Every structure is written in structure tokens, then in C-alpha cells.
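Below is the sequence, then the predicted model.
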Amino acid sequence: MTDLLPVRGRLLPWTGADGKPCYLVGDGAGYVSRLADRIESVQLGMADDLLEHAARLLAEQRLTGEELRYLARRLSESLADVRRVAESRGARLR
């Protein structure tokens, strides 16, 4: 009897149409893996830009409630993207 290792998929930086996570099983060298790497890079860069923008806006101390809610929504979305990247990369370290 052979001992089979569990197959672990890479958590991709996007979700399916139903909002569920998408995973990729492979060696990490294919087209979808490279696309996922590029998207993760874009998401992390956008998070950096958004943090800088948020810091400037909050320093002004003249935000309306609507502007603050909009900023909070964008920060929340960005945080979810960054968390997904961290989960995906952390799982691949094991």
C-alpha cells in the first residue's frame, strides 16, 4: 500500500461566480499560477497606494461621513484581498 500525500491547492486571488474560493492544483509553473502571481502583485500594490491615500485624507480631518464610509469600504475590500494573498502564500510555505 502506498502512502498518498494530500493534494493541496493554491488559493487563488479571486473567487468563483458564487463567491466561493478558487483553488489551483499543479506544480506552480503554469499560466494560471503566473496570472495569480501578477494579480497578487497588483492587489498588494493597490493596498499600498490606498493606505497612502487614506493617510493623506485622514490627516486633512475634513472628511464627510459619506467620504469616510467610502474610504472604509475600499480599505475593507483591500484588506480582504491582502488577507487572501497572505493565506495563499502561508499555505504554500508549509
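Alright, I've got the coordinates.

alpha carbons only for contacts and neighbour counts from here, please
Fine.

quick one: buried residues of the helix or strand that contains residue 38?
Per DSSP states H and E, residue 38 falls inside helix 31-60. Across helix 31-60, burial judged by 16 or more other CA atoms under 10 Å covers 33, 36-37, 39-40, 43-44, 47, 50, 54.

what's near enough to touch the most centrally placed residue in the chain?
Nearest to the geometric centre of the chain sits residue 81, at 2.5 Å (CA atoms, centre = their mean). By CA atoms under 8 Å, 6 or more residues apart in numbering, the residues touching residue 81 are 13, 43.

next, the one to line up against it:
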Amino acid sequence: VLDILDPADRQALPFPEGIAVQWRVNPHPELDSDGLVDAVKAKTWLPGSPAVWVAGESGAVRAIRRYMVGDRAVPRDRLYASGYWQIGMTEDRHQIEKRKDSQ
């Protein structure tokens, strides 16, 4: 699921065969929203042992990480989750807060 601001941001991306992308337009990116989290939770899971990669707004990433570990039992060594920005914070402030969280 890719979260974007404007439908014009949709791009033709070179995904391998069998990969489907769901574009989710977020018309209010400056506000907290569970839209991306809800879209991830609504996905149908395939059988097998997944490897999960998540990056995006910090609040959404935290919620998705909790879901993956708690509800879906994805092993932590098969999960990468990183918040690249946080609503309401400058990049510098976000990096300071992110370093605090990792200590």
C-alpha cells in the first residue's frame, strides 16, 4: 500500500511479476490518520512466512509495526519498520526524537 497526497503522484513502478500495488490518496497528510494502517490491516495474507518492509510517517509506522508483531506474529528479524518523518515536526526535530526512541 502506497500512501500519496495527490492522484497525480501515481507512478509506473517496476515491480516484479505478481506484485500488486494499492495506491491510497491521503488528502490531509498534515493530520493524524489511521487510513494507511487500516488499509494494511485489510490486506489478505498469503500463506508462508512473510518479510515485511515499512517506511513512512512515524505514527503510522509504529501502528503497523505493532500490528505486524502483535496480531500477525511476524518475527522481528523479518520486519523492517522505519519512520522517516512525523506529522507536525521539522526534519531536524524528528531526527532528534528518533534518536531518543532508539536509546
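The structure has been received and is ready for your questions. All figures in this text were calculated on a predicted structure; none of them were measured in a lab.

so what number do they get for TM-score?
Once superposed, chain against chain, the TM-score is 0.27 (TM-score structural alignment, normalised by the length of structure 1); 51 aligned residues with a CA RMSD of 4.8 Å.

Relative to residue 56 of structure 1, how far out is residue 93 of structure 1?
Separation of residue 93 of structure 1 from residue 56 of structure 1 (CA to CA, to the nearest Å): 35 Å.

again but with residue 67 of structure 1, I slipped
13 Å.

related to what we said a few turns ago, so what secondary structure elements neighbour the helix holding residue 38 of structure 1?
In terms of contacts (3 or more CA pairs under 8 Å, 6 or more residues apart in numbering; DSSP states H and E), helix 31-60 of structure 1 is packed against strand 10-15, helix 65-93.

Could you list the buried residues of the longest one?
To tie it back to what came earlier, the one meant is helix 65-93 of structure 1. Buried residues in helix 65-93 of structure 1, counted by 16+ other CA under 10 Å: 71, 75, 78, 81-82, 84-85, 88.

tilt between it and strand 10-15?
Here helix 65-93 of structure 1 runs at an angle of 160 degrees relative to strand 10-15 (axes from the mean of the first three to the mean of the last three CA atoms, to 10 degrees).

before we move on, the earlier item: distance to residue 21 of structure 1 added to the helices and strands packed on helix 31-60 of structure 1, as a markdown table?
Formatted as a markdown table, these follow (distance: least, CA to CA, whole Å):
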| stretch | distance to residue 21 of structure 1 |
| --- | --- |
| strand 10-15 | 5 |
| helix 65-93 | 9 |
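
among the ones you listed, which is nearest residue 24 of structure 1?
Set against residue 24 of structure 1 and scored by CA to CA, those come closest in strand 10-15, at 4.9 Å.

Please point out which parts of the next helix or strand after that closest one sit buried.
Next along the chain after strand 10-15 of structure 1, taking DSSP H and E as the criterion, comes strand 21-24. For strand 21-24 of structure 1, the neighbour count (16+ other CA under 10 Å) marks residue 23 as buried.

residues making contact with strand 21-24 of structure 1?
Contact with strand 21-24 of structure 1 is made by 9-16, 32-33, as judged by CA under 8 Å, 6+ apart.
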